[in-house]
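*Asks:* have a look at this fold, sequence not included:
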C-alpha cells in the first residue's frame, strides 16, 4: 500500500483522518490487466468529479498516474483501489478551511469469474436513501451496501438488487443494473442515489441504452437482465428469486463488443467447471 498526504509519502494514515472518522472522501476500484489500470481516464475523471462535489482538493494528476503505474507494474491481473480523503481536521463535522488530502493506493486480487449460466440475485430489504448531492459519485459512505450485503450468506446467491426509499429499483450492491424491455436496454437514473458506473457509462454510449425509472415488477418481467461494473464487466443474470432467464443472445453480443473494445474483458468469461 502507498499512502500520500499532501502529495508526500507517509508511513501510516493519521488516526484523525476524516475518511476514517466520517467517510469524508471518494474512491475508485480499477481493474488491472497486464500491468495497466483499465479505463484509467474514466476513473480519474470520476474521482475528480467526486472530489470537486465534496470540495476536496485534487491530487496532482501526473503524480497520481505515476503512483498508480508504480503499483500495478508487473501485475498480470488484479484490482487497484484508490481512496482520496479530506485528510485530518480534528474532531467535529466542520471541514478544515485548508485541507491536506490523503491518498491511499492498494492492490487486491481479481474477483472470481462469472459463474457458468449467469448470476443468481435476490431483492435486498435495505433501501438506498435519496440524496441528490451525493448521487452518482463514489463517496466513502457505503453503509447501505454493507447492510444490504449482510442480508444473506447463501453462496448460491451472487448479488442483491437494491431499491430506493421510494420503491424504484436502482442497482445491485456492487454493480449497475440493465434490463431489456420491448427490445430496448434501460438502466435506472443515478441523479437521486446510486453510482454513475464507469462500465455503465461505456454501455450508455455504445449499447444504445437509455435511462428510466424501473419498478421491481418491470425488472422481473424484463426480457433479459445483466449487471455491470468496471472490474468484472458485463454479468448476465440467470435468476432473480423465482424468476429465471435463459442465456440471451443480445447480452452475449454486448459482452463480445466490450471485449473487442477493451481486451481486459476478453479474459473475464464464464467459469468452466
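*Replies:* Structure received. Keep in mind it's a predicted model, so treat the numbers as computed, not measured. Numbering: from 1, shown residues only.
*Asks:* hey, let's count contacts and neighbours off CA atoms from now on
*Replies:* OK.
*Asks:* what about residue 171, distance to residue 229?
*Replies:* Residue 171 sits 11 Å away from residue 229, taking CA to CA, to the nearest Å as the criterion.
*Asks:* more neighbours: which of those two?
*Replies:* Taking neighbours as other CA atoms under 10 Å, residue 171 and residue 229 compare with residue 171 leading, 25 against 20.
*Asks:* tell me which element the closest residue to the more buried one other than its chain neighbours falls in.
*Replies:* Nearest non-adjacent residue to residue 171, counting by CA to CA, 6 or more residues apart in numbering: residue 177, 5.0 Å away. Counting by DSSP states H and E, the element that carries residue 177 is strand 175-181.
*Asks:* got the buried residues for that strand?
*Replies:* Neighbour counts over strand 175-181 (16 or more other CA atoms under 10 Å) mark 175, 176, 177, 178, 179, 180 as buried.
*Asks:* try this one side by side with the last:
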C-alpha cells in the first residue's frame, strides 16, 4: 500500500463520495472530509492501493488501444469519402456556425454559447463515461496535485486526456506527440518533461502548458484549447481558432468531454478554471 501525505488544502479534501449524477456504481464510496480550521497543521493521508491502481491503468490502456483501432478505421473511411473534396472538413462546421473562432470575440458569452450549442445537438456522440471514470481513477492523484494553484480544472485535464490519448501512456502521434496529454518534444522540453511516457511528468507538463495558454489568452478556454492543439502562434497568426480541420474538431470534442467530466467531481465546477475534487474510488 503506497501512502501519499498532503497538506489539507481545501482542494484536497478529496476522498471518496458517491457519483450520483450517473447512478450507483461499485467503484464509488461515501466519505466526507470537513475543511480544516485556518492555521491547522493536521494532514490528510491519502492511501492508494498500487495493485488496484495498476489494474485500473491496465484496463485503461486496453480500452485506449481499442479506441485507437476504431478511430483509425473511421479516419480511413473519412479519407475515402473526402477524396473528391479538396477542402478539409472538421465535421463540426455546425458548431462554428454558432460559435465565434475570433480572438476579438472571445469571452464568457462565447464560451456559454459554445456549451449551449453542444448541449442542444441531439446527434452529438457523447464521450464515453467509462473512459473518463477510468482516467480519473488511474491518474486522479497526479491530476489533482498538478492543478493545485492553477487556473486549470482537474475535470478539464481528464476531458483533454480522453480526447488526446484515451488514457494511454504509450500513445504517440504521427507528429511525435507522446503520452497521456500528447506532448510534442519541444513542448515537453519547454515545460521540464524529460520522459513524456511517465504519467506524472506528462500530466505536470501538460497542465503547465494549459496554464500558460489560459493566462496568455485571457482565461478563454476556447482559445486555450485551440492553442494546445495547434500552438499559440497559430492562434495569433489566424486571429483566433485556426481554420485547421483537426483544431476545429478538437475544441468542441474537449468541451463536450468536459461537460461530462465535470460530473466526476464532488461539486461540479462551473468554469474550466475552477478547481474540483474527484468522487472516484482509488483517488
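*Replies:* Cool, got the structure. Just so it is clear, the structure is predicted and the values come from calculations on it, not from any experiment.
*Asks:* give me the TM-score for this pair.
*Replies:* Remark: TM-score between the superposed chains equals 0.25 [TM-score structural alignment, normalised by the length of structure 1]; 126 aligned residues with a CA RMSD of 6.6 Å.
*Asks:* before we move on, back to that, next up, the contacts around the residue nearest to residue 171 of structure 1.
*Replies:* 170, 171, 187, 188, 225, 226, 227, 228 (CA atoms under 8 Å, 6 or more residues apart in numbering).
*Asks:* do residue 83 of structure 1 as well
*Replies:* 25, 26, 27, 28, 102, 103, 104, 105.
*Asks:* as a markdown table, those residues with distance to residue 237 of structure 1 and neighbour count would be great.
*Replies:* Shown next, in a markdown table, are these (distance: CA to CA, whole Å; neighbours: other CA atoms under 10 Å):
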| residue | distance to residue 237 of structure 1 | neighbour count |
| --- | --- | --- |
| 25 | 32 | 26 |
| 26 | 29 | 25 |
| 27 | 27 | 23 |
| 28 | 25 | 22 |
| 102 | 38 | 28 |
| 103 | 35 | 26 |
| 104 | 33 | 19 |
| 105 | 32 | 19 |
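*Asks:* between the contacts of residue 177 of structure 1, which is nearest residue 80 of structure 1?
*Replies:* Nearest to residue 80 of structure 1 out of these is residue 228 (CA to CA; 17.6 Å).
*Asks:* for residue 22 of structure 1, see how far away the closest one is.
*Replies:* Applying CA to CA to residue 228 of structure 1 and residue 22 of structure 1 gives a distance of 28 Å.
*Asks:* who has more neighbours out of the two?
*Replies:* Between residue 228 of structure 1 and residue 22, residue 228 has the larger neighbour count (other CA under 10 Å), namely 22 against 14.
*Asks:* now the helices: where do they sit in structure 1?
*Replies:* Taking DSSP state H as the criterion, structure 1 carries its helices at 18-22, 40-54, 61-72, 143-149, 198-206, 216-220, 249-261.
*Asks:* buried set for the fifth one?
*Replies:* The neighbour-count check on helix 198-206 of structure 1 (16+ other CA under 10 Å) flags 198, 199, 200, 202, 203, 204 as buried.
*Asks:* can you tell me the helix or strand for residue 131 of structure 2?
*Replies:* Going by DSSP H and E, residue 131 of structure 2 is part of helix 129-147.
*Asks:* so which of the helices of structure 1 is nearest residue 234 of structure 1?
*Replies:* Per CA to CA, nearest to residue 234 of structure 1 of those: helix 249-261, 6.1 Å.
*Asks:* quickly note the distance from residue 249 of structure 1 to residue 30 of structure 1.
*Replies:* Distance from residue 249 of structure 1 to residue 30 of structure 1, by CA to CA: 28 Å.
*Asks:* more crowded one of the two?
*Replies:* Shown here are residue 249 of structure 1 and residue 30; by other CA under 10 Å, residue 30 has more neighbours (23 against 10).
*Asks:* what's the separation between that one and residue 177 of structure 1?
*Replies:* For residue 30 of structure 1 relative to residue 177 of structure 1 (CA to CA), the value is 19 Å.
*Asks:* same question, residue 68 of structure 1
*Replies:* 29 Å.
*Asks:* also residue 82 of structure 1?
*Replies:* Taken as CA to CA, the span from residue 82 of structure 1 to residue 177 of structure 1 is 24 Å.
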